[in-house]
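Trainee: Based on what follows, work out the 3D shape:
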Amino acid sequence: MYARIFLITMTFCVLFGSLSAQSWSIACPDDPLTGTQNPAYFGTIQSSAFQSIIQRKNIGRYFVEDMGDYGELVYYRLKFSNLFSNRFIPFGFDMYGYETPVGRETNFYSLWWGLSLGSKSGGIGYMGTHYFYEDKKKYGWSLGLLSRMARWLSWGLTYSEKPRIDSYYGWGYMYDSVFVHLGEDEVAELRTGLAIRPYKEFITLWADAIFHNDLEYKSAMVGGEIMPVDGVHLRGSYHIENEQIEFGLRLDMGHFSGIVSAQSSDDYYGGIMLSSRRLPSLSPYRKKSIRLTIEGSYPESPSLLGGKCFRKLSDAIATIIQDGNVEQLIIKLENPSFSFAQYEELRSLLTEFKNRGGKIKIFAEHLGNGTMYLTSIADQICLSPAGGVNFFGIGVEITYFRGLLDKLGITPDMVHIGKYKTAAEQYTADTMSPEMRKELTAILTHIDTIIITEIAISRGISVDEVRGWTEKCPLHSKNAMDEGIIDTVAYWDEFMEFSGWNKSVSANKYLSEHNEVSHRWDKSPEIAIIPVEGSIVRGLSNPGGFLTGKVAGEKTTVKMIESASRDENIKGIILRIDSPGGSAYASDIIWRAAKKAAQKKPVWVSMAGYAASGGYYIASAGDSIFADLSTITGSIGVIGGKFSIAGLYDKLGLNTQSIYLSKNANIYSLTDTFSTQQRKMVKRNMESSYQLFKNRILQGRKNLTPDSLESLAQGKTYTGISAKQCGLVDEIAGITDIHKLMAEKLEISQDYKIHHYSPYKMFDWLELLRKLSYLSQFTKISRDMELLTTNSEENLWYIVPYYLKLK
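Mentor: Prediction:
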């Protein structure tokens, strides 16, 4: 098929060519040369480019008498143009040469530059041109507007004032020459154009009208383009006044574009273009082997200064494995750090690749619980000779602070609603309660079963044999290979040699080449992914600092949701929740914003490692809720209370004197505990909050009744799979599968983009300094005290009792 297309297009190329700038509409410029007709184009471009053009134009025909014989002499103008386009300050230069019948030449030059501003949907631009001929200099300028009003409609407008340039031919018996005249008067011109696309990007039709500066009609042109396949542009135009026809062809091949042209007036030109971004081409980018380095942690949200995040990593791997031409994926692990849910999503993607016949090779320095689970899917696992396997199995240790608080003179005075709502237990007790032990054991057993079973299936051995590995670790690399845990022991340079690492293409290079320039006039439809990461608090989100965790501020999160809701180009919203909960007030405000957004467009929820308590409160606003198998969710309950530091004050010799004008004025004083009456009042208030929590869930989960929900609540926590079984979650899926499912439902799966929202664009540095004031506290105490002291009016919290991280 490609050979046939090539022959047809080359024949067309020989017969015709690609339209010159003057013969293409200002409503739909699509390369630097046509962009010089409407400088607003440069504000809309998606990549920088260099274009070089040579044009031969018939300038004049004269009948002359030579020694009694009559004949016709023709002289031509050769124009050599070089254009450097970018989005802000494009520039270029032209060299003009006039060729006479006996070969004499006359040259002059022009230098142009531009200023442009815009987006893909439109822009404004200015272009100034300096003309040089012998000792004469002139200046011209043009101003352009471009508005791509829809995928099928674009409009352009330009106004220009340029010096009149005339050429004269002088002939004699001994010599001939061409004289160029840069006139003192200027030629002003107003031009407007309209372009439509009746069938996506495959057909473009346009019409332009040109006027003098007094709006007197001057001329008009019509034309169009057909793009039968990617990379082939067949064009034609007709100049109504001088009845000139022009046809053209442009061929795009990767970053290179070839252009040729011919007109009915015997004018023609040809040239090349080099683009910084790949152009849609006849031959798509194909590679068989891709290499990828996974290093460090991948948060759900990009860091303060941008950079990597888990959503981008999973999307990158998904893009690679969906390419049927990719046969091998080579991965280097450099101390990766993921939650178990993230390991689960990555492994699911790699499993999909392997199931379609792809080969996976992985090199690591050491293997722990998480990396052992991830790498077990590989066809070849290689460790460094000095490395080892620390696959011990999973467990949990929880530190209880009651003894320390007693010694410091700090009294935790907490109230909880829900038998299993044990979030304050580490401060109020010195041993684990039966309820917490029961829940943690169930969660750990579930995750352990996933790890052991999946490894056994991938390595083709029994579950008992895999459990036996946990009892033999730690193991040196050589011993691990003898046990069949890994396949090869080699240094990194040796692995690079036999795995084909150096012959493969980096994932960044591969993804860059697949990020092609789009011929759409409008933006591609988008699906927004909005993170809710960290403890939920009032105020702004921030990435935390030393010994302090991330927080999801209600103001920041609501602003992101409202922005996505207003954006007409965003067709659906996915809330990516990785939070143990937090402020009851902030959770409700975010829930309402999500509910309001759901009235305009679909709002789905993707649960990462945690979406518990306040995290589940927010999730209940979603039209559909998705979780990973190991997601920790539920914990539907409330805690509240305070820490009394009166004993600490006594130890420090501090004396607090108080005056209260009512019985409850000291209810949240840090030097008093609750009275019996105050405790009843606090509990009554918390019961109302608990009921509100359940009502929010019942609004979103139509499959639940008040009685069935109460049996699931009481602060109980669930893994993702158990939450699906009891109706708190709809489906088990990772973030990549979720946005694919949403795109299919919205019928945009062929051409959609992901809009990754970051909560840290409006970062508050003063807030970070305030958080860093807790450096003297333990990490766990710091996180919880941070929640309890964020706002003096906050006293109710939806928060999970524990936060587990797989190592």
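Trainee: only C-alpha atoms for contact and neighbour calcs from this point on.
Mentor: OK.
Trainee: show me where the stretch 701-807 of the chain has strands.
Mentor: With strands called from DSSP state E, counting those that start in this stretch, the stretch 701-807 of the chain shows them at 717-719, 731-732, 753-756, 796-799.
Trainee: Relative to Phe674, which of those is closest?
Mentor: With CA to CA as the measure, strand 796-799 is the member of these nearest Phe674 (14.9 Å).
Trainee: Work out the gap between that closest one and the centre of the chain.
Mentor: 32 Å (CA atoms, centre = their mean, to the nearest Å).
Trainee: Who are the packing partners of that strand?
Mentor: Other helices and strands packing on strand 796-799, by 3 or more CA pairs under 8 Å, 6 or more residues apart in numbering; DSSP states H and E, are strand 581-583, helix 584-598, helix 614-619, strand 638-644.
Trainee: please give me the structure for this one as well, since I'd like to look at both together:
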Amino acid sequence: MKSLIILCVTVVSFVSSQNLILAQDKKAEEKTKPTSIAHIRISGSLGEGVAIAEPLFSSMQETLKDKIDRIKKASTDTTVKGLLLEIDGVDVGWGKLDELTEALNNFKKSGKKIYSYLEAGEMKDYLLALSSDKIILPESGWLMLTGLRAEVTFYKEMLEKIGAQADFLKVGDFKSAIEPYTRTTMSESSRKQMESMLDDFYEKSIVARIQQERGSKKWAPEDIRKIIDNGPYTAKKATELGLVDMVGYFPSVTEAFKKELKVDDITLLKNYGKNKVDEIDFSNPFALLKLFAAPTISSNSKPKIAVIYATGAINTGKSEQSFLGSESCGSTSMIQAIKQAENDKSVKAIVLRVDSPGGSALASDLIWAELMRCKKPIIASMSDVAASGGYYICMAASKIYAEPGTITGSIGVFGGKINMGGTYAKLGITSEVITRGANANLFSSTSSFSKSEREAMTKLIDDCYDQFLTKALTGREKAGSKLDRKTLEGLAGGRVWTGRQAKANGLIDELGTMQDAIKMAAKLGGLPANSDPELLLLPKGKSFLDSFLEPKTQLSLKSGLDISGVTSLFKEVKGLDSFLRMRNEPLWLMLPYNLQVK
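Mentor: You can find the predicted model right below:
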């Protein structure tokens, strides 16, 4: 018995010593393991929707959601101790900028630090970097803090040079979408609404944000306006003023992190969380089949939220990409996506994610009608733009979320055509027309509207505008808003609002991100509180083969024309793209101008 006790004590002592050695080894291993910092680069435009569904291009076109998901992943990754943002030429609207800012603010709630490195600090680069704990510029860099401008492109004289003439009718003093084709300058009403919107962006999105994030400087709003008026700044001067924190090159950021975290070594996780491209052996014909494979969609019975993206100008038919690189939101594609979400028993609610300036009145109404037929809860989430037809389709939702910087409203209607008769004459093309009926030439491409045709078009436009107001009012009442017809008419007339202004006027319900909209949809769909629901993203991304065989698909040349002068010309002409796409539509619900606020 005594021998047994001695043996047990010996075994226990041995096991304890081994556990102690293992614990010490593990502690030593943790001590020697380098601290990891996630690196994420944010640059260029970030689209909405489902990325192209094949291995060759999927990682080349990151969406806004992809970028935000990577930031969120870094915040919950216990091996990541900080985030290094490399910001270089962020080309997004104010709504997406708000979404990214909120994602960074949520990251900071994890207690981890964010350092931002800017080479050429453009305005929106800097505004995004303001969410960081430290902003770094290289010695040769600059901070382009110069203010805000709205740029409007007009095409009237270009049309005249080719012998064409725009003939349009509209409802609403502020419905200025036709002005680029009928004028060479802004009308007084257009300038008034543009200045109101610009003031909101300048004071709230820029001045107030700098004041909030650089609170230690105790700047008053007038101090910040003066700083902006004296911009741009060199890296050295920006640091002296306290606009940025440090002058240094990219390697110095990791050195700064070492001091912050009090460690000797740091591992930089380059392009953290980014999907890797599957390598394709182009010499192997069987490997090439990967390009043509249809996208795989995981299907399971887990409760989920469907996110349906309405991106680009709204038109009848299928969604497509144009020759000039712009996306369209096709009513046929949208209706198919809505029906898929409705028929999928695992989908408990729908988030309608809108980034659209509007478009065809018919297509907008067809999408709205299908959403109204859907029996599942629908929450609308507005991105950079959800105006005119983009606002129209949101009226089917139980609740509307928008970002403070979203451009929305533009409740109005216009219709018309381009008279190409003079162009054809210059080319030596003539035509002879035989008609029966007073308005048979209504959509003739070689003549302007007659008096009778103008009266007929006016009736169509007035009726469509009345429908828009009625459906907007019904939608607002459905969401619990107490807007009356008279008040709504005062907010309509084609007038455009920022998300902040729209919330104050009752045109939307809440200021918030797409994630906020998803949470509300989950609640209405009966999903557990504080859950992170699985998402079904629709419409599905196209494979390479789908895109190649699509009869109406027009490949974009913008990536192949990144040449000084050519790219800027494409941006100017791009405003005509949506117009040409809908040339056969009689009535349009469209945002004024090819609007750029920079």
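Trainee: on that earlier part again, which one of the strands of the stretch 701-807 of the first structure lies nearest to Gly614 of the first structure?
Mentor: Of the strands of the stretch 701-807 of the first structure, nearest to Gly614 of the first structure by CA to CA is strand 796-799, at 4.7 Å.
Trainee: Out of the strands of the stretch 701-807 of the first structure, which one sits most buried?
Mentor: Most buried of the strands of the stretch 701-807 of the first structure, by mean neighbour count (mean count of other CA atoms under 10 Å): strand 796-799, with a mean of 29.
Trainee: Distance to Gln699 of the first structure added to the helices and strands packed on strand 796-799 of the first structure, as TSV?
Mentor: Listed next are those as TSV, based on distance: least, CA to CA, whole Å:
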stretch	distance to Gln699 of the first structure
strand 581-583	20
helix 584-598	10
helix 614-619	11
strand 638-644	19
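Trainee: what's the closest of those to Tyr757 of the first structure?
Mentor: Nearest of these (CA to CA): helix 584-598, 14.9 Å.
Trainee: What span of the second structure is the next helix or strand after the closest one aligned with?
Mentor: Downstream of helix 584-598 of the first structure, the next assigned helix or strand under DSSP states H and E is strand 603-612. Counting by TM-score structural alignment, strand 603-612 of the first structure pairs with residues 378-387 of the second structure.
Trainee: how big's the offset between the matching stretch and the first structure?
Mentor: With mean CA distance after the TM-score superposition for the first structure, stretch 378-387 of the second structure departs from the first structure by a mean of 0.5 Å once superposed.
Trainee: List the buried residues in that stretch.
Mentor: Applying a neighbour-count criterion of 16 or more other CA atoms under 10 Å, one finds Ile378, Ile379, Ala380, Ser381, Met382, Ser383, Asp384, Val385, Ala386, Ala387 buried in stretch 378-387 of the second structure.
Trainee: doesn't Arg353 make contact with the first one?
Mentor: No: with contact taken as CA atoms under 8 Å, Ile378 of the second structure and Arg353 are classed as non-touching, separated by 10.4 Å.
Trainee: Strands of the stretch 251-400 of the second structure, start to end?
Mentor: Using DSSP E, counting those that start in this stretch, the strands of the stretch 251-400 of the second structure run over 266-269, 304-311, 313-315, 328-330, 347-356, 358-360, 378-387, 399-402.
Trainee: Most widely separated two among the buried residues of stretch 378-387 of the second structure?
Mentor: Of all pairs drawn from those, the one with the longest distance (CA to CA) is Ile378 and Asp384, at 19.6 Å.
Trainee: Burial check on Asn655 of the first structure, number of neighbours?
Mentor: Residues near Asn655 of the first structure, counting by other CA atoms under 10 Å, number 10.
Trainee: ok, the aligned residue in the first structure for Ala120 of the second structure - contacts?
Mentor: Matched by TM-score structural alignment, Ala120 of the second structure corresponds to His366 in the first structure. Neighbouring residues of His366 of the first structure by CA atoms under 8 Å, 6 or more residues apart in numbering: Asn335, Leu383, Ser384, Gly387, Gly388, Val389, Asn390.
Trainee: Kindly report the same for Ser116 of the second structure.
Mentor: Leu84, Leu85, Glu86, Ile87, Ala129, Ser132, Lys134, Ile135, Ile136.
Trainee: Could you work out the end-to-end span of stretch 497-509 of the second structure for me?
Mentor: End-to-end distance of stretch 497-509 of the second structure (CA to CA, to the nearest Å): 14 Å.
Trainee: how about that stretch: buried residues?
Mentor: For stretch 497-509 of the second structure, by 16+ other CA under 10 Å, it's Trp497, Thr498, Gly499, Arg500, Gln501, Ala502, Lys503, Gly506, Leu507, Ile508, Asp509.
Trainee: Let me see the contact set for the first one.
Mentor: Trp497 of the second structure makes contact with Met197, Ile407, Thr408, Gly409, Ser410 under the criterion CA under 8 Å, 6+ apart.
Trainee: Tell me the residue in the first structure aligned with the last one.
Mentor: Matched to the first structure by TM-score structural alignment, Ser410 of the second structure sits across from Ser635.
Trainee: hang on, the earlier thing: including distance to Ile570 of the first structure, could the contacts of His366 of the first structure go into TSV?
Mentor: Listed next are the contacts of His366 of the first structure as TSV, based on distance: CA to CA, whole Å:
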residue	distance to Ile570 of the first structure
Asn335	36
Leu383	45
Ser384	46
Gly387	47
Gly388	47
Val389	45
Asn390	45
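Trainee: I'd like the residues you listed laid out as CSV, including distance to Pro531 of the first structure and secondary structure.
Mentor: Output for the contacts of His366 of the first structure, formatted as CSV (distance: CA to CA, whole Å; DSSP: H, G, I helix; E, B strand; the rest coil):
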residue, distance to Pro531 of the first structure, secondary structure
Asn335, 24, strand
Leu383, 35, strand
Ser384, 37, strand
Gly387, 36, strand
Gly388, 36, strand
Val389, 34, strand
Asn390, 32, coil
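Trainee: Between those residues, which sits nearest Gly140 of the first structure?
Mentor: Distances from Gly140 of the first structure to these, taken as CA to CA, are shortest for Asn335 (59.9 Å).
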